[in-house]
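Enquirer: after the sequence you'll find the predicted model.
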Amino acid sequence: MRVHFIAIGGSAMHNLAIALHQKGYQITGSDDTIFEPSKSRLERHGLLPAEFGWFPEKITSDLDAIILGMHAKKDNEELLKSQELGLKIYSYPEFLYEQSKNKTRVVIGGSHGKTTITSMILHVLHYHDKEVDYMVGAQLEGFDTMVHLTEENDFIVLEGDEYLSSPIDRRPKFHLYHPNIALVSGIAWDHINVFPTFDMYVDQFRIFMNSIVNGGALVYNQEDAEVKKLAELTENPIRKFEYVTPKYRVEDGETLLDTPEGEMPIEIFGAHNLNNLAGAKWICQHMGIDEDDFYEAIASFKGASKRLEKIAESHKAVAYKDFAHSPSKVRATTKAVKEQYQNRNVVACLELHTYSSLDASFLKEYEGALDAADEAVVFYSPHAVKIKQLKEVSASQIAEAFNRNDLIIYTDPKSFEQYLKQKDLTNSALLLMSSGNYGGLDFNEVKHWIEN
């Protein structure tokens, strides 16, 4: 089968391209720019385009499928040529569904926690040598790619994103999977450039629950009021399984999970991650992993990339980076670090980087999000605001939104870097939260400052 990727360099797109290449498909692709690690990974598999740009001549009638990424625009030259030739055009979630029609589809949805829960499930299955197909949004220890597709595996585990599928398919990705088993971890307003009201955003999860196949299963977080309400209201003929945060305690910087066999030390920490663990346990049980085997495997789970990922540690300090950017994620992650390091000075640095976080009308949602930190810093780039064509956001608006008198605000990358470099981090826990890189911060430098 010959498949061409328009915008092959995307995080999910390049992983899908590699997975199909490994499955024996003939893969080509284009993009106007490709960053690391996508660039090196595509190159390693012989899939990196010879030059960047869009080339309509690559689109020929003998292609079996076009996979269109969100990075491409509606007027993309290759897309227009594909439409002109009448080729079959898929978004990547649509193509994943085509690849998994005859499998048991397990889809993990939620505004927060879906990457971590998906990662936990895959870690447990991998530990017990249970082979499954999958798509996950973060690199995992022991896994070569973030997408794996076969003909023979019975299950496919999919991270279910609520963002749009492609420039010409405005449906949320997780609406296209039609799960046999689904999980919803939580609902907290996000992607306001697409879902301008909270009700509109919540409605996407109602549709997702109703897309579960007849007789399927819904696992849901009972502690989230919106999720609980939707789960109870759905008339879809499915089985429902609720979960709550399990009992645990923190002692000397170690989290001890309460299990039927007694307390068990685990690598991850924070109430939100323990809640994620409870959801993952239910899903694994639906996939044939019993409770004892789940606990044995989860004890060694260190977390997904950029999800409370420890990047440095020394006798004086520890540093974590986290993908947290929405208010609920920032609040939960900051609280988790303070709970784990109660006797340390927690320095929480948040970059406002996404469309939602840089929208002046949405900023008020961040009130109190950094309150658990001893020191709170917000970085944002006025240049990024202009690029995203949003209304200008001022430092005073940010200060007012977070409602914290001692909030430190930086708009210049060099000044922020200098602040970190000169800061005495003795007996501190540094938390760097961003879906970007603070205007070019080198995390290896941060490691050097902590360890020297």
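Expert: Received, thanks.
Enquirer: make it CA atoms for all contacts and neighbour counts henceforth
Expert: Fine.
Enquirer: need the residues that contact the strand ranked longest in the chain.
Expert: The longest strand of the chain (DSSP state E) is strand 345-352. With CA atoms under 8 Å, 6 or more residues apart in numbering as the test, strand 345-352 has contacts from 325, 330, 334, 337-338, 358, 370, 373-380, 427-438.
Enquirer: going by neighbour count, which of the residues you listed are buried?
Expert: 325, 330, 334, 337-338, 358, 370, 373-380, 427-435, 438 (16 or more other CA atoms under 10 Å).
Enquirer: cross those against strands and list the overlap.
Expert: Those of the buried ones among the contacts of strand 345-352 lying in strands (DSSP E): 375-380, 428-433.
Enquirer: and which of those is nearest Met287?
Expert: Met433 (33.2 Å; CA to CA).
Enquirer: quick one: the helices in the stretch 51-200 of the chain?
Expert: Ranges of helices in the stretch 51-200 of the chain, per DSSP state H, counting those that start in this stretch, are 77-85, 92-99, 114-127, 198-210.
Enquirer: then this one, side by side with the first:
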Amino acid sequence: MHIHFIAIGGAAMHNLAIALHSKGYKVTGSDDEIFDPSKSRLQKHGLLPEEFGWFPDKINDQIDVIILGMHARKDNPELIRAQELNLKVYSYPEYLYEQCKDKKRVVIGGSHGKTTITSMVMHVLKTLDYKFDYMVGAQIEGFDTMVSVSHDAPIAIFEGDEYLSSPIDLRPKFHWYKPHIALLTGVAWDHINVFPTWDNYVEQFKIFSDSIEKNGTLVWYLLDEELQKIAPSLRKDIKSLAYDEIESNIEEGQTTITFNGKKYYLSIFGGHNLQNLNGARLVCAELGIDDEAFLTAISTFKGAAKRLQTLKQTVQSTIYLDFAHSPSKLKATIEAVKNQNKERTLVACMELHTFSSLNKDFLPQYKETMNKADIAFVYFNPQVVEHKKLPKITIDEVTTAFGSKNVKVFDDTELLQKELKNIEWKNKNLLLMSSGNFSGIDFNIFSNELI
């Protein structure tokens, strides 16, 4: 089997390429630019293209499958050549389904928390020696790749992203997976460049719930208003399981859960993570894992990369890194860190980096989301706004949108870094939140410079 990837350098694409190479397939690929870590990882497996660019002359009828990544355009010369030859062209999620259509599929969706819950389920299954395939949107401790597909694993765990499948397939990725067990964390408007209205965005989650296999299960967050509307309209053959935050205590800065008289110490914390944990527990129960086995296994879960990841810790300070960029996740993450260490001053620093967050019409969604921080910094790069072809935004407009006296806005990363370095970090915590890197910050080096 010869599989060719158009835009092999993407985070998801290069992981799938490595997974299929490891499965024994012949894998080739192309891209006009590839950056680390994709570049180094492809090179390690002998999959890095010899030269960057698009080469339609290399597309021939000896190729069995083309997998098309989102970085490519619909007028990509390799894609056009593949279509001329009537080669089978798959989107990334379509081919993932193709690989796992005979397995029991578990799909974790929702506007926030899906990477964490997927990671939790994977961690528990691995700890308990289950054999499973997976796809997750972050690097997880104990897993070499973000994707694994095998010949014999009976279960497949997918993170269900609602973003588009490919340049020629504008359906959300998670519509492809047809889960036997599904989980939805909640619906909070995102990707407004693709889903321009709230109703259009919500509709994607309704379609997803309708795609659950016959006699399947939907696990859903009880307090989400949109899921409260979706759950009652499920097909009658679908089991509905609602979850809320699991009961817990904080003892000397560590979160604990007590079950059947036994206390379990967790490495994670925060109300949203305790919701995530409870959702993962119900998913695992549907896979036959009892609560005691689940809690024993989850107690060693440290989280996914950039999901309340501890960058540096001293006796008096901790620096956390989180992916939070949507308004709901921003608010929940700040509250979690503040509640875990109420006696410490919390400095929360977030970057507006995504298309939605930099959109002038979307900015009001951030109103008062950083209120629980003692000191709040917001950063955006005007060049990124220009690159995304969005209307210019100003420091004053962003300040007004956040609507809190504790918020100070920067559009210069050097000034932001200088401000952070001038803070005396005794009895203070820093929470860095972004889907980017604040225009070039090396988080590990920066953390060591601060504390």
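Expert: That came through, no problem. Since the structure is predicted, the reported quantities are computational estimates derived from the model, not experimental observations.
Enquirer: most tightly packed of the helices of the stretch 51-200 of structure 1?
Expert: Neighbour counts (mean count of other CA atoms under 10 Å) averaged over each of the helices of the stretch 51-200 of structure 1 peak at helix 114-127, with a mean of 24.
Enquirer: check the fit of that helix onto structure 2 and give the mean distance.
Expert: On superposition with structure 2, the mean distance recorded for helix 114-127 of structure 1 (mean CA distance after the TM-score superposition for structure 1) is 0.4 Å.
Enquirer: elements contacting that helix?
Expert: If you count contacts as 3 or more CA pairs under 8 Å, 6 or more residues apart in numbering; DSSP states H and E, helix 114-127 of structure 1 packs onto strand 104-109, strand 155-160, helix 271-286, helix 291-298.
Enquirer: same thing but 7 Å
Expert: strand 155-160, helix 271-286, helix 291-298 (3 or more CA pairs under 7 Å, 6 or more residues apart in numbering; DSSP states H and E).
Enquirer: between the helix or strand following the last one and strand 428-433, how many degrees?
Expert: Under the assignment DSSP states H and E, the closest C-terminal helix or strand after helix 291-298 of structure 1 is strand 309-313. Orientation note: strand 309-313 of structure 1 sits at an angle of 140 degrees relative to strand 428-433 (axes from the mean of the first three to the mean of the last three CA atoms, to 10 degrees).
Enquirer: how about strand 309-313 of structure 1: buried residues?
Expert: By 16+ other CA under 10 Å, the buried positions in strand 309-313 of structure 1 come out as 309-312.
Enquirer: mean deviation, the helix or strand just after that strand versus structure 2?
Expert: Using DSSP H and E, the next helix or strand after strand 309-313 of structure 1 towards the C-terminus is strand 317-322. Averaged over the aligned pairs, strand 317-322 of structure 1 sits 0.6 Å from structure 2 after superposition, using mean CA distance after the TM-score superposition for structure 1.
Enquirer: strand 317-322 of structure 1 versus strand 428-433: what angle between them?
Expert: Angle of strand 317-322 of structure 1 versus strand 428-433, following the same axes, to 10 degrees, is 10 degrees.
Enquirer: which other helices and strands does strand 317-322 of structure 1 contact?
Expert: So strand 317-322 of structure 1, by 3+ CA pairs under 7 Å, 6+ apart, packs with strand 309-313, strand 428-433.
Enquirer: now the helices: where do they sit in the stretch 351-451 of structure 2?
Expert: For the stretch 351-451 of structure 2, helices defined by DSSP H, counting those that start in this stretch occupy the ranges 382-387, 395-402, 413-421, 443-450.
Enquirer: what does the third one rub up against?
Expert: Outside helix 413-421 of structure 2, the residues within contact range by CA atoms under 7 Å, 6 or more residues apart in numbering are 410, 438-439, 450.
Enquirer: same check on the last one?
Expert: With contacts defined as CA under 7 Å, 6+ apart, helix 443-450 of structure 2 is touched by 311-312, 319, 421.
Enquirer: quick revisit: wait, which of the helices of the stretch 351-451 of structure 2 is closest to Gln228 of structure 2?
Expert: helix 395-402 (28.2 Å).
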